[in-house]
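**Q** model the structure of this input:
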Amino acid sequence: MHFRLLGPVEVVGPDGPARITAPREQIVLSMLLAEANQVVPMKRLIASIWDERAPRTARSQVQICVSTLRRHLAAAGLEGRVSTLPAGYLLQAAIEELDLLSFQQCQADGREAARRGDLEGAARAYRAGLAVWRGEPFAGLTGRVVETVATSLIERRLSVIEECIAVDLQLGRHHEVIGDLVMLVAEHPLRERLRGQLMVALYRAGRRPEALDAYHAARHMLVEDMGLEPGEPLRRLQQAILADAAELKVPAVFGAQAVPVVPLAAVIADFAGQDRGNGAAPDEVRSR
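**A** Here you go, the predicted model:
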């Protein structure tokens, strides 16, 4: 890949790396990559650099940044990638050239495979997408707009992790995902979907008391720290575990026949994202 955004921003062209070190140029490049193949308005680039404190010369300074970026890209063999349009600037990149586009394509492929019932294919696609992450996006860059975009990307990564684990649970891989889920719940304690997936995996592995302990730990944290009860789906999951509900059993079509898989920990970047709330409900348990 020539462009890497999902971690420290890097550009490596056919003629070598593009040495883009100035913070403003890195911010402009990151914003163009985050919306690759789309026009990024001048106002958005200005806001990404200065927030609400833009100087009178902001427009001309952004133009200088873009001009410098073009020189760096050309020196790396990536000439002509940034276009000037009436509404703003556009950076062109193919899916295989930008890790973000590759990640998004893998997520779409995974969802389509899951929709068709190809769970093995879905798991492979999700893992391929997660493997392109190298760390926190926009690392080292600051600003309200930059941080908002980075948070959005981290949230999308977590959603793919949850979707991948949901597929693994459907495939009967509960033993394999417990370690990953313990780590993920520790990093993101407010995401109730991850907590619910951990409960399901523990229950299916014959560790019913630990599954219930995971619920009580979540409830204690929410009540003590936030004054909130767990969401209804998580409460319903606890009741299903207490009742040994049939829908919690391993799908018979897979059961012990599950195919070995590389653990998620081997393909996901080792960094802690920020929690954005309780997350979605566990999809392993439906209304009864």
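
**Q** contacts and neighbour counts: CA atoms only from here.
**A** Fine.

**Q** could you check how far Ala114 is from Gln92?
**A** Counting by C-alpha to C-alpha, to the nearest Å, the gap from Ala114 to Gln92 is 30 Å.

**Q** just give the closest residue to Arg90, not the sequence neighbours.
**A** Small correction: residue 90 is Leu, not Arg. Leaving aside its chain neighbours, Leu90 sits nearest to Val39 (4.7 Å; criterion: C-alpha to C-alpha, 6 or more residues apart in numbering).

**Q** the one you found touches Pro86, doesn't it?
**A** No. In this structure Val39 lies outside contact range of Pro86 using C-alpha atoms under 8 Å: 9.4 Å.

**Q** neighbour count: these two, which is higher?
**A** Neighbours were counted for Val39 and for Pro86 using other C-alpha atoms under 10 Å; Val39 has more, 18 against 8.

**Q** for the more buried one, give me its contacts.
**A** The neighbourhood of Val39, defined by C-alpha atoms under 8 Å, 6 or more residues apart in numbering, consists of Leu85, Ala87, Gly88, Tyr89, Leu90, Leu91.

**Q** same thing but at 10 Å, please
**A** Leu32, Ser83, Thr84, Leu85, Pro86, Ala87, Gly88, Tyr89, Leu90, Leu91, Gln92 (C-alpha atoms under 10 Å, 6 or more residues apart in numbering).

**Q** surely the last one meets Leu73?
**A** Going back to what we said before, that points to Gln92. No. Using C-alpha atoms under 10 Å as the test, Gln92 is too far from Leu73 to be in contact (11.9 Å).

**Q** more neighbours: which of these two?
**A** Neighbour tally, Gln92 and Leu73, criterion other C-alpha under 10 Å: the higher count belongs to Leu73, 23 against 18.

**Q** now the second one, please; I'll put the structures next to each other:
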Amino acid sequence: MLGPVEVRRDGHRVAFSGAKLHTVLAALLLAREEVVSDDRLCRLLWGWAPPATVSAQLYTYISRLRKILGDDVVIDRRPPGYAMSIGNATVDLNEFEKLALAGREALIKEDFESAGELLRDALARWNGQPFANATEYLADAEAPRLSEARAVTLEHRIAADLALGRHEQITGELTGLVSEFPLRERIRCQLMTALCRSGRQADAIHLYHHGRAVLADELGVNPGEELQATYRALLDGTLDRRPASVPAVRADARPRVSGPAAGAPAMLPPDTVDFTGRGPELDLVCRALAPDGQGAGRPRRVLVTGMAGLGKTALAVHAAHRCQRHFPDGQLYADLRAADGTPRHPARVLRRLLRALGPMDDVPAADDQDQLVRLYRERTRGRQLLIVLDNASGAAQLGPLLPNTPEPAVLVTGRTALPTVAGAHTVALAPLEPRDSLELLAAAAGPARVAAAPCAASAIVEHCAGLPLALRIVGTRIAARPHCTPDRLAHRLADPLTRLRELHSGDLDVHSSLLPSWRALDPEVRAVFPALAALGHGPGPRPFPAAEAATALDVPEAEAERLLEALADAALLEVSGADEWGQPCYLFHPLVRLFALSLEEGRPPLPGGPAGRAGHNRRLTHRP
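**A** As a prediction, this is how the structure comes out:
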């Protein structure tokens, strides 16, 4: 099963075909001679849309398997399902588990030669993607657990090789594994160690900063303690003497690749070690999540809002770690936005959360959202859970993910207010103050580098306009390149024409972080967005009323206000006070204004014809 499902007799593959037949065989083998119910077989074969002839088709598949496998393998009918006894046959999954456990035990005992051989033998049992020729319902339910077991075994085998001084031999393999598993921090640590021991410290430093950027972009978090400790050892020259880290393993433990998770779920991303500023906001979130922070029986819900790049995820994750003691039943986490910026379907998110909450036997194999919501609310009812829902896009996505009882607390991040989170404490993030901005820049770049160039650091803080993402990008660039001085970067950021292009490092990019907000706008709002960028611009940002926008766009004032409110809802404009007649005024964040101007090339025609384009003869360019 560690690859396409297949049967071999005397070394030769037994011919049989059909995804459903392979699925029945795999399901019976995974049960390890326990009964597999007809209902479970039905879900793994057809999802939640079975045919009317389910019983007859199941009987046909079982009969065919009996003929293929012969008398040495017994498939019994045991209501409410079937059980398989494999006799003297072997299963690659069972062999993999035994060898992996023995290898891990040898690793703990520091018998690195034996550990390496056992773990290599375990990995040799793999022959491709698990269940590649079975139904998608089986693959979705079981393949992730097998793949995780393989990745952990790979980490252990590499730890043995590093302990034996084989760093040069495995550097190429590790480079490929980091590309395959960019979010697995232990593999990145192992490649950093191998590079350092091969005399390639600069490459190891670059690898760390690339990993930090990937984690920030994909999860909105900083590296975990192990990756940070490896980086510190690299900088102080002790990495080549550090032993490879080996996770503790009980002697009686067996790697679990199916069935319920042990203990309470703990899905939170690693805490932000250099979390900076946001003291009042952090206190408010923690008080609202604490059990005594609300009236008895009232749901605890907190919403953190703000434009892209303001550190909503960092605040939420930091607060969640601080409040863990209040949630003995565990913590759930889900990023509701895919890597390309599009919203994830709630059914996919529910399936991931349900996998953390308990057995998957009664979880629908198909994305039946109503059934998934029902099961999710059953499993969260009455439990002291903290549920962190990151990057929510709207009510349709968020609604199915909210429990319907008061015991679980919910912490949501999003770019605007969400009416679905009724009665929530809303914490609206603003740009950082200069002092906190300087502290964040120093944490990312290194205090010594920033302290040595105070004027340049102040200029960088001004150009980043309190946006944590921008500050972290600049700090990362300074830290990763000794020749890249704060003075040099401050000079490059001083030109508005190139500032956005400079706010880019690896996968971190201010322009790209703002694009999803712009793409989510209605077409007519997208069209006028660049034309509004000249409003309120002067020596410093200036709020402007809807009347001024109406003149620039040559539209009625009421229409201009509607467009401005849509931009404010998308966190691309800020409502900032009122004019002398009590009408609301709007304000561009300096970097959002540059982003808007960068979109002018090739934009659609604006309402009002030429008048709508008045005052926009300046063009900014940006990489695609």
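
**Q** one step back: got any residues that touch both of Gln92 and Leu73 of the first structure?
**A** By C-alpha under 10 Å, 6+ apart, Gln92 of the first structure and Leu73 have these common neighbours: Gly80, Arg81, Val82.

**Q** from Val182 of the first structure, how far out is the first one?
**A** Spatial separation of Gly80 of the first structure from Val182 of the first structure under the definition C-alpha to C-alpha is 46 Å.

**Q** in the first structure, which helix has the most residues?
**A** Using DSSP state H, we find that the single longest helix of the first structure is helix 144-170.

**Q** what helices or strands is that one leaning on?
**A** Packing contacts for helix 144-170 of the first structure, counted by 3 or more C-alpha pairs under 10 Å, 6 or more residues apart in numbering; DSSP states H and E, involve helix 23-34, helix 42-50, helix 99-116, helix 119-130, helix 174-187, helix 192-204.

**Q** dump the ones you listed into TSV; add mean neighbour count and distance to Pro8 of the first structure as well.
**A** Shown next, in TSV, are those (neighbours: other C-alpha atoms under 10 Å; distance: least, C-alpha to C-alpha, whole Å):
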stretch	mean neighbour count	distance to Pro8 of the first structure
helix 23-34	22	10
helix 42-50	19	17
helix 99-116	20	12
helix 119-130	22	16
helix 174-187	18	21
helix 192-204	26	27
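
**Q** and for the second structure, the residue most distant from the center?
**A** Here the centre of the second structure is the reference, and by C-alpha atoms, centre = their mean the most remote residue is Asp71, at 48.4 Å.

**Q** tally up the residues packed near Pro454 of the second structure, please.
**A** By other C-alpha under 10 Å, the burial measure for Pro454 of the second structure, its neighbour count, is 14.

**Q** do the same with Ala87 of the first structure
**A** Neighbours of Ala87 of the first structure under the rule other C-alpha under 10 Å: 11.

**Q** the one 4 residues further on now?
**A** Under the neighbour criterion other C-alpha under 10 Å, Leu91 of the first structure is assigned a count of 20.

**Q** any idea what it aligns with in the second structure?
**A** Correspondence of Leu91 of the first structure to the second structure, assessed by TM-score structural alignment: Met84.

**Q** and Gly172 of the first structure, how close does it get to Ala34 of the first structure?
**A** Separation of Gly172 of the first structure from Ala34 of the first structure (C-alpha to C-alpha): 36 Å.

**Q** just Ser60 of the first structure next, same as before
**A** For Ser60 of the first structure, the distance to Ala34 of the first structure - C-alpha to C-alpha - is 22 Å.

**Q** cool, Leu141 of the first structure as well?
**A** Applying C-alpha to C-alpha to Leu141 of the first structure and Ala34 of the first structure gives a distance of 14 Å.

**Q** and for those two, which residues touch both?
**A** Counting by C-alpha under 10 Å, 6+ apart, the contacts common to Leu141 of the first structure and Ala34 are Ala150.

**Q** before we move on, the earlier item: turn the helices and strands packed on helix 144-170 of the first structure into CSV, including distance to Asp168 of the first structure.
**A** Below are these laid out as CSV (distance: least, C-alpha to C-alpha, whole Å):
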stretch, distance to Asp168 of the first structure
helix 23-34, 29
helix 42-50, 39
helix 99-116, 11
helix 119-130, 7
helix 174-187, 7
helix 192-204, 10
